[in-house]
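Colleague: This is a predicted model, with the sequence first.
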Amino acid sequence: MARHENPRVDERRAKAPPLAKVCLLIGQLGLGGTEKQVVLLAEGLHRRGVDTTVLVMFGGGPRERMLHDAGVEVIRLGFHTRRDGRGRLPLNAAAFARLVGELRRLRPDVLHAFLYHSYVTAAPAARLAGVPVLVAGRRSLGDFKRGRRLVLAAERVATRMTDLLVANAESVAEDTRRGEGVPPGKLTVVYNGLPDTAFEPAAPAEIVTGAPVLLCVANLKRGKGHRHLLDAVARLGERGRPCTLVLAGDGPARPALEHQAARLGVDVRFLGGRTDVEALLARADVVVLPSLHEGMSNSIMEAMAAGRPVVATDVGGSGELLQGRGVLVPPGDSRALADGLERVLDDPGLAERLGARALDWSRAHLRADTMVERHIDLYTRLLAR
């Protein structure tokens, strides 16, 4: 894992003031991968004696209870999205003022913002509140920003006001360098982390079927490529390889996917959002992720920690995770996806080898403790500047 560190790291850290207070800013606390990493980071900081507060822009979510149970303070700021209807501009102005006020009250050493809306909001707020260090997370490729001048302009302004950008994959870092012209010293890479429980054996979930089980854990939205996966499953059926596809996740694409599954006549189980991913992984024969674009996939990481063979599209950080440890196929190509799945299903020895390699590598590189310690090191060095 690349670190991109300054050669005077040890000297600066030795002179650094103690890290006392950190605020993490995110849009909401749903079941997405970034939200999971925020919870793991907050819990890890809290366990190490760092006073940690999670600031939530738009609302709570299933992971909010996890933070409360861990003793981490959560503050909802009351920002409104476009779906909230008219009058959101004055409401968001009030929410921004509350963010500045909370930062002045809490007086964090570091404010770390995750995802686009959070870090473009955090930059001016941190400046107004006098926060010493501002860190922004880059969690995915910038495809959604291409050609959107106002979005890009706001991001560039925020980047100039930010002390450090933290990408979760080398591919995301390289995309950020190209897209924003960020100098090397302002950008580093920290892989996502997994809790120790991800590496522990789990009892399989009950999924009644006589066919091989393909599991995809991802939000049901266009960029995740589910429609290509359904086409691939239909192709497998035509080749005499019927499978049961289990989709864990929810989102706006669900109605269209349900219609597609009915039209194709394939066995698809729509489970909605789930928190028992370990049990689903224990039941799966193959884990598949057909994303059209991706940062560093938590679902692939979790599959690796469970020792499952993975077939995924070669986008974003997926290649970094699965090189030599999984099957990679081009994005948006249902035939190639079907070929990759068939290759693993037809060769149990290959499936076992891929799962074992993935487990060994994830144990060495993807533990949450490593992720938390890397962040503490970065925060401390930034405070020492």
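Modeller: Cool, the structure landed.
Colleague: rest of the way, CA atoms for contacts and neighbours
Modeller: Fine.
Colleague: all strands for the stretch 1-150 of the chain, in order.
Modeller: 21-26, 51-56, 73-76, 110-114, 133-138 (DSSP state E, counting those that start in this stretch).
Colleague: could you redo these as CSV and give each row distance to G326 and mean neighbour count?
Modeller: Formatted as CSV, the strands of the stretch 1-150 of the chain follow (distance: least, CA to CA, whole Å; neighbours: other CA atoms under 10 Å):
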stretch, distance to G326, mean neighbour count
strand 21-26, 32, 22
strand 51-56, 35, 23
strand 73-76, 38, 17
strand 110-114, 29, 25
strand 133-138, 25, 24
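Colleague: among those strands, which is nearest A158?
Modeller: Closest approach to A158 among those is made by strand 133-138 (9.0 Å; CA to CA).
Colleague: what about versus this one:
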Amino acid sequence: MTRTDGKPVRVLLITRAPVGGLWRHILDLTDGLLDRGFELGIAVDSLRASEHVRATLKRFEPRLALGVHTLDIPRLPGWGDLRLSMQFRKLIKTVQPDIVHGHGAKGGLYARLSAWRTEANAVYTPHGGSLHYDWKTMGGKVFLTAERRLIPLTHQFLFESQFSADGFEEKIGDTQGRDKVVFNGLGSREFAGGPVVLDEPTHDFAFVGEMRAIKGVDVLLEALCQVRHPEGRPLKVLMLGDGPMLEDYRTYAEQLGLADEVSFVGRRPVREAFAATNTVLVPSRAESLPYIVIESIAAGKQVIATDVGGISEIFGPTRDALVPADNVDALAEAMRQALEPRSPTTESVLETRYAYLAANFHVDTMVDQIAASYRNLSQAR
């Protein structure tokens, strides 16, 4: 993709935490933009860069004209942010990007502060981030005030869901028409072709996600206490994911008498969950537009999810099937229904959901829309 002078558009992508759906989004975007002729660089927090992330960056590095940059980026705001902003400004002067795209709250902070009064355009995608905070808390006041003051420094807001766009306007302020909703997407190879039923699944349910309170793992465990398999055998639930509360949830499962039913296996490829079960659980208390929901539906799985964030946008015409967040009884009832043989009505719902996803959540559409935003910004200045 070229500018008006015929040179490739140069983009620096910045994030603090290279984990979860945010990181998946950046990698998909990087692949797509490189294929479309952009010149790219990636800057991430060295403190959160696991061996897997470092290996991924090393694999990408030869293709990244603007390089790979790792800096020590703190999670919480402080005076260190000013020092890091100066480092990022020096980086921008060195690599001379046309676009600086910040992902997540901290990525958005550095992208906009460092691009201020330079030739670069600042783009911001929250990925939830600050939108999960509330003005009633001290932390919320800090993060949301910072977001409000950064609006004038933002040339383009790219929200991954209408929920995020609406939440930003309600909590923080008017983007003055500089916003666009671009759904996350998957590649063609990730679509199974329709709903799939494993004849002999090894597990009744699977959870894939970070082990922290916002993901509702405790609600899942409590709901399991109310569910019995129609055949009378113990349930089998596969729990994929790592995080700060992993050991807490192991202990809680034991206290609830679920040690034999729940298997915590740590961070593993999502395909292991898809190969093990027909039903994926997403009991989150808050989300933006979670990849696991998109991936699971594309893989042909039945998804039991809460009505939070942009999940209703993924479910589309079948959004009535979502369960309320933090509701143990509702989650347990949905799980009981999923253990029954699929009725024609259920099959129809799953087929409708799959078709809607395939039509609206493809990675090529995502990259094309973001690339068009980059091009328009580069040509406007």
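Modeller: Perfect, I can see it now. This one's a predicted model, so the numbers in the text were calculated from it and none came from an experiment.
Colleague: can you put the strands of the stretch 1-150 of the first structure in a markdown table and add distance to R335 of the first structure?
Modeller: Putting these into a markdown table (distance: least, CA to CA, whole Å) gives the following:
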| stretch | distance to R335 of the first structure |
| --- | --- |
| strand 21-26 | 38 |
| strand 51-56 | 41 |
| strand 73-76 | 45 |
| strand 110-114 | 35 |
| strand 133-138 | 32 |
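Colleague: Which one of those strands lies nearest to L337 of the first structure?
Modeller: Closest of these to L337 of the first structure is strand 133-138, at 27.9 Å (criterion: CA to CA).
Colleague: now that closest one: which residue numbers in the second structure?
Modeller: Strand 133-138 of the first structure lines up with residues 121-126 of the second structure when matched by TM-score structural alignment.
Colleague: cool, stretch 249-260 of the first structure as well?
Modeller: Counting by TM-score structural alignment, stretch 249-260 of the first structure pairs with residues 241-252 of the second structure.
Colleague: Looking at the first structure, name the residue matched to G102 of the second structure.
Modeller: Aligned partner of G102 of the second structure by TM-score structural alignment: A113.
Colleague: what sits against that match?
Modeller: 24-26, 119, 122, 134-137 (CA atoms under 8 Å, 6 or more residues apart in numbering).
Colleague: Looking at these, spot the one nearest R385 of the first structure.
Modeller: Compare each of the contacts of A113 of the first structure with R385 of the first structure using CA to CA and the shortest gap goes to L134, at 12.8 Å.
Colleague: how far away is G349 of the first structure from D333 of the first structure?
Modeller: Distance from G349 of the first structure to D333 of the first structure, counting by CA to CA, to the nearest Å: 26 Å.
Colleague: picking up where we left off before, out of the strands of the stretch 1-150 of the first structure, which gets nearest to A232 of the first structure?
Modeller: Of all these, it is strand 133-138 that lies closest to A232 of the first structure, at 31.1 Å by CA to CA.
Colleague: for that closest one, packing partners?
Modeller: Other helices and strands packing on strand 133-138 of the first structure, by 3 or more CA pairs under 8 Å, 6 or more residues apart in numbering; DSSP states H and E, are strand 110-114, helix 116-129, strand 164-167, helix 170-180, helix 368-383.
Colleague: what's the average distance of the first one to the second structure?
Modeller: I take that to be strand 110-114 of the first structure. Once superposed with the second structure, the aligned residues differ from strand 110-114 of the first structure by a mean of 0.4 Å; criterion: mean CA distance after the TM-score superposition for the first structure.
Colleague: likewise the last one?
Modeller: Comparing helix 368-383 of the first structure with its match in the second structure after superposition yields a mean distance of 1.0 Å (mean CA distance after the TM-score superposition for the first structure).
Colleague: What is the burial count for the aligned residue in the second structure for A218 of the first structure?
Modeller: Under the alignment (TM-score structural alignment), A218 of the first structure maps onto G209 of the second structure. Using other CA atoms under 10 Å, the number of residues around G209 of the second structure comes to 23.
Colleague: Just the buried residues of the match of stretch 249-260 of the first structure, please?
Modeller: Of the residues in stretch 241-252 of the second structure, 241-242, 246, 249, 252 count as buried by neighbour count, 16 or more other CA atoms under 10 Å.
Colleague: next one: stretch 69-84 of the first structure
Modeller: By 16+ other CA under 10 Å, the buried positions in stretch 69-84 of the first structure come out as 72-80.
Colleague: Serialize the helices and strands packed on strand 133-138 of the first structure to JSON lines and add fields for distance to D10 of the first structure.
Modeller: Shown next, in JSON lines, are those (distance: least, CA to CA, whole Å):
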{"stretch": "strand 110-114", "distance to D10 of the first structure": "20"}
{"stretch": "helix 116-129", "distance to D10 of the first structure": "27"}
{"stretch": "strand 164-167", "distance to D10 of the first structure": "18"}
{"stretch": "helix 170-180", "distance to D10 of the first structure": "24"}
{"stretch": "helix 368-383", "distance to D10 of the first structure": "9"}
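Colleague: ok, and which of these has the densest surroundings?
Modeller: Among these, the stretch with the highest mean neighbour count (mean count of other CA atoms under 10 Å) is strand 110-114, at a mean of 25.
Colleague: Measure how far it is from the centre of its chain, please.
Modeller: 16 Å (CA atoms, centre = their mean, to the nearest Å).
Colleague: residue contacts, the residue lying closest to L264 of the first structure once chain neighbours are set aside?
Modeller: Using CA to CA, 6 or more residues apart in numbering and skipping the chain neighbours, the partner closest in space to L264 of the first structure is A234 (6.5 Å). Residues near A234 of the first structure by CA under 8 Å, 6+ apart: 242, 264-266.
Colleague: Looking for the alignment partner of I304 of the second structure in the first structure.
Modeller: Using TM-score structural alignment, I304 of the second structure pairs with V311 in the first structure.
Colleague: With T145 of the second structure instead?
Modeller: When the first structure is aligned by TM-score structural alignment, T145 of the second structure is paired with A153.
Colleague: and its match, how many neighbours does it have?
Modeller: A153 of the first structure, neighbours per other CA under 10 Å, totals 12.
Colleague: gap between it and A136 of the first structure?
Modeller: Taking CA to CA, one finds A153 of the first structure at 16 Å from A136 of the first structure.
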